[in-house]
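> just to be clear, the model below is a prediction. Sequence and coordinates:
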Amino acid sequence: MTALLLSVHVLAAIVLIGPIAVAASLFPRYARTEPDSGAPRLLHRICRGYALAGLAVPVFGLATALQMGVVADPWLLISIGLTLIAAALLALVILPAQSAMLTEPVAATAKRLTMTTEIFNLIWAAVVVLMIVRPGSSTGA
């Protein structure tokens, strides 16, 4: 059962979080340079839709952690905290800024959005490293 849960968790992360990372990264450029092309709306729709579906990632991650008995491990607690920060950035900063830029593309907003999106992506990179290295485990460094 652990292998199945872990497989679904990893696949969901790749298939659901990956598109958000790419679309959110591309959005500021297209919103600034090609606001009437339809690309910004599509990228925003991808971010918004995949954000909801992306809730499956922590759900299956927590189920996997419970199955493995690692819920109290520091690497997992840090990963959960980082995931919450990334989710908050997406829901409270990135998606609202994208919505605002769809109606009025402002260069200053695009710069802030780019920076926030880069932070969002770096957080996910840190979570992936923690999931792979798992400090203190037999597979850790």
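That came in fine, so what should we check first? Residues are numbered from 1 along each chain as shown.
> please count neighbours and contacts with C-alpha atoms only from this point.
Fine.
> hey, where'd the helices end up in this protein?
Secondary structure of the chain (DSSP state H): helices located at 2-12, 18-33, 39-53, 56-68, 74-89, 95-103, 107-133.
> the last one packs against which elements?
The contact analysis (3 or more Cα pairs under 8 Å, 6 or more residues apart in numbering; DSSP states H and E) places helix 107-133 against helix 18-33, helix 74-89, helix 95-103.
> on that earlier part again, what's the closest of the helices of the chain to T139?
The closest of these to T139 is helix 107-133. By Cα to Cα, the value is 6.4 Å.
> got the buried residues for the closest one?
109-110, 113-114, 116-117, 120-121, 123-124, 127, 130 (16 or more other Cα atoms under 10 Å).
> at the geometric centre of the protein, which residue sits there?
Taking Cα atoms, centre = their mean, the centroid of the chain lies closest to I17, which sits 4.8 Å from it.
> against I20, how distant is the nearest residue to that residue once chain neighbours are set aside?
Closest residue in space to I17, ignoring its immediate chain neighbours: G54 at 6.2 Å, by Cα to Cα, 6 or more residues apart in numbering. Distance, G54 to I20, by Cα to Cα, to the nearest Å: 9 Å.
> alongside the first one, take a look at this:
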Amino acid sequence: MTKFLLSAHVLAVILAIGPVTVAASMFPAVTRRVLAAPAGALAAPEAPEAPEAPDVTVLRTLHRICRVYAAVGLAVPVFGVATGASLGILGDAWLIVSAVLTAVAAVLLAIVILPRQDDILAAASKAEPLHERLPARLAMTTGVFNLLWATVTVLMIVRPGSTTGA
């Protein structure tokens, strides 16, 4: 059962967290393209069937990826705790630190990254001007989010105090 839980945990990380980190990292760059577009190029179409500006469509897709895979990513800590319990390591310091960093990353995604993406997408969809610093701030926050996940990954591989010799 432990091997199943560990496999499910690792697959959930790869399939859920990977897309969120990539899509969230791409979002600020596309936002910069939206800012650089000539005035009126991103205007909302008059007819409902008219296509949206390409960069706004990309923003919408990246945001959808972030939201959907963030929800799917809830499986990561669920399988992680189940795996830790089956291995009897829930009290290990490296696992507690990993859990705290995971929680910080989740909170950062939920209360900063996704809402800023919402704001940018709403403004871009209405062809409203965006603050020039918004993409840089979002990129920085996303970088911290990604760094947290990289740290958790290293902790999961190295496992300080592990008896496996890793």
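The structure has been received and is ready for your questions. Everything numeric here is computed off the predicted structure, so don't read it as measured data.
> make a markdown table out of the helices of structure 1 and add distance to A141 of structure 1.
As requested, the helices of structure 1 are arranged in a markdown table below (distance: least, Cα to Cα, whole Å):
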| stretch | distance to A141 of structure 1 |
| --- | --- |
| helix 2-12 | 21 |
| helix 18-33 | 26 |
| helix 39-53 | 32 |
| helix 56-68 | 20 |
| helix 74-89 | 12 |
| helix 95-103 | 36 |
| helix 107-133 | 6 |
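> how many other residues sit next to A29 of structure 2?
Using other Cα atoms under 10 Å, A29 of structure 2 has 16 neighbouring residues.
> give me the stretch of structure 2 that stretch 56-70 of structure 1 matches.
The alignment of stretch 56-70 of structure 1 onto structure 2 (TM-score structural alignment) spans residues 75-89.
> so which bits of that stretch are buried?
In terms of neighbour count (16+ other Cα under 10 Å), stretch 75-89 of structure 2 has its buried residues at 75-77, 79-84.
> with stretch 109-116 of structure 2 instead?
Quick answer for stretch 109-116 of structure 2 (16+ other Cα under 10 Å): 109, 113-114, 116.
> over to stretch 10-25 of structure 2?
12-13, 16-17, 19-21, 23-25.
> okay, these in JSON lines with distance to A36 of structure 2 next?
JSON lines is the format used below for the buried residues of stretch 10-25 of structure 2 (distance: Cα to Cα, whole Å):
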{"residue": "A12", "distance to A36 of structure 2": "37"}
{"residue": "V13", "distance to A36 of structure 2": "35"}
{"residue": "A16", "distance to A36 of structure 2": "31"}
{"residue": "I17", "distance to A36 of structure 2": "30"}
{"residue": "P19", "distance to A36 of structure 2": "26"}
{"residue": "V20", "distance to A36 of structure 2": "25"}
{"residue": "T21", "distance to A36 of structure 2": "24"}
{"residue": "A23", "distance to A36 of structure 2": "20"}
{"residue": "A24", "distance to A36 of structure 2": "19"}
{"residue": "S25", "distance to A36 of structure 2": "18"}
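> tell me the one of those residues nearest A99 of structure 2?
Set against A99 of structure 2, the nearest of the buried residues of stretch 10-25 of structure 2 by Cα to Cα is V13 (13.5 Å).
> the closest one and G73 touch, don't they?
Yes: using Cα atoms under 8 Å, V13 of structure 2 is in contact with G73, at 7.0 Å.
> ok, residues contacting stretch 76-95 of structure 2?
2, 5-6, 8-10, 12-13, 96, 99, 155-156, 159-160 (Cα atoms under 8 Å, 6 or more residues apart in numbering).
> if we can go back for a sec, look at the residue nearest to I17 of structure 1 and say how many residues are nearby.
21.
> likewise for L77 of structure 1?
Neighbour number of L77 of structure 1 under other Cα under 10 Å is 13.
> likewise for the one 3 residues further on?
Residue crowding around I80 of structure 1 was assessed by other Cα under 10 Å; the count is 17.
> R60 of structure 2 now?
20.
> which ones are touching the counterpart of it in structure 1?
When structure 1 is aligned by TM-score structural alignment, R60 of structure 2 is paired with R41. Counting by Cα under 8 Å, 6+ apart, R41 of structure 1 makes contact with L102.
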